[in-house]
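Colleague: sequence-free structure coming up:
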């Protein structure tokens, strides 16, 4: 996208407003975003664009781009007097057409030039348009990357909830549709929960309405575009724990091994491992539904907490000064991870911009404590039944590790010091220490 474009002759200008923005490289979302902007009164007039940009023009990259590429292009554009924005766009095909969440970062002047366009094109909520200037450099692209990482976690957790409801509770597709529709009226209200309810109501269009739900005919092999992998890589480089997001990525990798999984099931069955449930769990459906709801909610809080901590760590590293409350606000509408509880996440960071973790915000802490019994029950029953719940399990382990004031890491430090002389710290005196562990152990014997 570019702005401003060359002004048309005076006669033409009298008939229509001069084009201020043009879009190129249009895939599904790009086409709909172009229509969205045009409907708001800003022509997207590709023919009016000159083949060369003049000083002061702005380029806006609205794709999922690696943030360092954006920073390199900002420098290249600046050398020619051109402004540059790397803008994350979330909302899918419908969001792009009717109002996405926009995450522009880069040159603030470039944002200012088209701020009015973006604010009208973005999704609208009671807190305003779902767009804000995220920060300098590649901040916009990085925020969109983490958004997608949270999205990976959200989708994995919802799939696990479905699996437990179906395999442990024996709920039909119709019952599961009703459950998700009901959940969407409460604390779990979100775009992904809403569309999940719809998915379970769709019959196979190729076989007719009596042939069953379409979702049952879909191959259990998940695709991906790479942003989830980038998120996990960045978490590792910044030493930020993101186990829920990592588990969701691993889940996609394992889903891709369809032939190997089928073969493994056959081999293990021959050795006595049943293909179905390892243990039958007898539980009332209503009780199961309520406990899975609580487990899903608690796990989602952990996933969002991990994403927010990653954003904060990168902001500190790069000096971006990201406003986590404001990012929560622009995710409330238009984007894939939009959810009711984002408003509460915003309020948590409004109360304390330096909040170490969503888990220790008093409101979220109270809810996690109230729901942890049901959460543990669901994970334990899934393990007993042989149902894989990597996302929920990772979230629960994250919660238990984060709340633990004494971890077994003391033993790991002792091991590292024994085989590598890496030293360790003591709890009773300052400084670093090294011990000849093997020598002392032999002397003790």
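Modeller: Perfect, thanks for sending it. In this text, all values refer to a predicted model and were calculated from it rather than measured experimentally. Numbering: from 1, shown residues only.

Colleague: From here on, just use CA atoms for contacts and neighbour counts.
Modeller: Fine.

Colleague: What separation do you get for residue 54 and residue 83?
Modeller: 10 Å (CA to CA, to the nearest Å).

Colleague: ok, now which ones touch residue 244?
Modeller: If you count contacts by CA atoms under 8 Å, 6 or more residues apart in numbering, residue 244 has them with 153, 302-303, 306, 390-392, 394-395.

Colleague: Swap in 7 Å and give it another go.
Modeller: Residues in contact with residue 244 (CA atoms under 7 Å, 6 or more residues apart in numbering) are 153, 303, 391, 394-395.

Colleague: Leaving out the residues flanking it, which one is nearest to residue 368?
Modeller: residue 298 (6.0 Å; CA to CA, 6 or more residues apart in numbering).

Colleague: which stretch of helix or strand covers that neighbour?
Modeller: For residue 298, the host element (DSSP states H and E) is helix 285-318.

Colleague: tell me which residues of that helix are tucked away?
Modeller: Residues of helix 285-318 classed as buried: 288-289, 291-315 (neighbour count, 16 or more other CA atoms under 10 Å).

Colleague: same question, stretch 139-159
Modeller: Those would be 139-158, for stretch 139-159 by 16+ other CA under 10 Å.

Colleague: cool, stretch 398-409 as well?
Modeller: 398-399.

Colleague: try stretch 225-234
Modeller: So, applying 16+ other CA under 10 Å, buried residues of stretch 225-234: 227-232, 234.

Colleague: Tell me which entries of these lie within helices.
Modeller: Judged by DSSP state H, helices contain the following of those: 227-232, 234.

Colleague: Format these as a markdown table; extra columns: distance to residue 259.
Modeller: Shown next, in a markdown table, are those (distance: CA to CA, whole Å):
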| residue | distance to residue 259 |
| --- | --- |
| 227 | 25 |
| 228 | 23 |
| 229 | 23 |
| 230 | 26 |
| 231 | 28 |
| 232 | 26 |
| 234 | 31 |
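
Colleague: alright, now check it against this:
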């Protein structure tokens, strides 16, 4: 049996694609799947790459097939399955062997595993890009000890995506769960980006009564400009596609219920712990949850009225609104990462993260080049205040305001776009209305407040007359 450079456990869609990518880049890889037949089928279908793939039928065989010190990638479902696999590997591995969890793990679990007394070394690693990215070049976000990342970096950088300027989209983010945290926020932004695109799609379909092909043409045109991105590109493709069974536009035969694997929800929950407002992502998570409540939504339409009405908007206004919404969403995501960097002591490299996201991952877009530059100039500045993006928001904001106001007036649900606009209006208001909330808190709970004039009295007079 030839000695493999690295091993991989779990030959599902992502695991199989990642294994082929590793083999394709010249690294012999040993693979194992809980179902032996899956391993055999994978090896049989590997074609010319089969000479670099070592199929194994047991964990013992897998471990024996890998050159010391061993490195094994786990591509198994997040949660208990990872803990079970680590436990199964424990008696088979040596102290210098390295296990890499490359699934969509909760970063808290990665922190726990990193701190546990495992009899081998451990690395958490976020991998983004779906099946295509895993096969041809994903974005990779490592988390763990620097020496462990350095050991596998030759493999990870070889298989990772490259941006247009040749920069690798793979890097160590920081210690322990840092890589999985950054991947989690990536997925939260992904939820929000998809939701905003879907809201604009709904305005074109229901508010402007455009056919699916016309919508596709608009998305394709947008993909040539500021909004150039993977998600806009595939939106053009899916709206142009036809159902082979009925001949109808493909989106028209798909049930209006969006699935999710939990990473967006984790992002929203963690943002609350960090006191990092991310309303666009939270709105996107809420929208997916509402989409699943089909019977209630149908009952709501029966009781309160039919579909939303027409709007007097054009494609240019929708494009500018989406540009503004995208900037606001990403600004919130990067601010959350900055808060986590402070809170967890990770020293996360914000411009470096933006560069990793420029290719290979689902949220890759041309705009990330300018975001990386803006964050490099001043990592502590909110992205909306960076001159390039401030100018872009000023130019796009009237359209976002028009789209949200007209859409809501006509009965269109625009949770993500509206949340972004509301957040921006709060962020540009030096004196808001929280003074009344603080007065109320002092009235019923004597919580006190800070005064504008700096005087010493920090309670109101209401307690004297109660």
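Modeller: Sure, I can see it. Here the structure is a predicted model, which is why all the values come from computation and not from measurement.

Colleague: ok, back up a step: comparing residue 54 and residue 83 of the first structure, which shows the higher neighbour count?
Modeller: residue 83 (26 against 15; other CA atoms under 10 Å).

Colleague: counterpart of the more buried one in the second structure?
Modeller: Counting by TM-score structural alignment, residue 83 of the first structure lines up with residue 121 in the second structure.

Colleague: on that earlier part again, what residue in the second structure is paired with the residue nearest to residue 368 of the first structure?
Modeller: By TM-score structural alignment, residue 298 of the first structure lines up with residue 324.

Colleague: contacting residues for its match?
Modeller: Contacts of residue 324 of the second structure (CA under 7 Å, 6+ apart): 393, 396-397, 400.

Colleague: Let's see that with 8 Å instead.
Modeller: Contacts of residue 324 of the second structure (CA under 8 Å, 6+ apart): 392-393, 396-397, 400.

Colleague: Same question for residue 371 of the second structure.
Modeller: 351, 354, 383.

Colleague: Residue 247 of the first structure too?
Modeller: 153, 390-391, 394.

Colleague: ditto for residue 295 of the first structure
Modeller: Taking CA under 8 Å, 6+ apart, one finds 371-372, 374-376, 378, 392 in contact with residue 295 of the first structure.

Colleague: Map residue 196 of the first structure onto the second structure.
Modeller: Going residue by residue (TM-score structural alignment), residue 196 of the first structure aligns to residue 235.

Colleague: residues near its match, how many?
Modeller: Neighbour number of residue 235 of the second structure under other CA under 10 Å is 21.

Colleague: Please determine how far it is located from residue 353 of the second structure.
Modeller: 25 Å.

Colleague: what does residue 324 of the second structure give?
Modeller: 21 Å.

Colleague: Residue 243 of the second structure too?
Modeller: For residue 243 of the second structure relative to residue 353 of the second structure (CA to CA), the value is 38 Å.

Colleague: Which of the two has more residues huddled nearby?
Modeller: Comparing residue 243 of the second structure with residue 353 by other CA under 10 Å, the one with more neighbours is residue 353, at 24 against 13.

Colleague: Aligned to the more buried one, what sits in the first structure?
Modeller: In the first structure, residue 353 of the second structure lands on residue 327 (TM-score structural alignment).

Colleague: which SS state does residue 86 of the first structure fall under?
Modeller: The three-state label given to residue 86 of the first structure by DSSP: H, G, I helix; E, B strand; the rest coil is strand.

Colleague: Now it: closest residue in space, sequence neighbours ignored.
Modeller: residue 61 (4.9 Å).

Colleague: residues in contact with that neighbour?
Modeller: Residue 61 of the first structure neighbours (CA under 8 Å, 6+ apart): 1, 84-87.

Colleague: Now do the helices in the stretch 101-250 of the first structure.
Modeller: 108-121, 139-167, 173-183, 191-199, 227-237, 243-255 (DSSP state H, counting those that start in this stretch).

Colleague: ugh, wrong one, I meant the stretch 301-445 of the first structure
Modeller: Under DSSP H, counting those that start in this stretch, the stretch 301-445 of the first structure gives helices at 324-330, 342-351, 362-385, 390-402, 409-420, 437-444.
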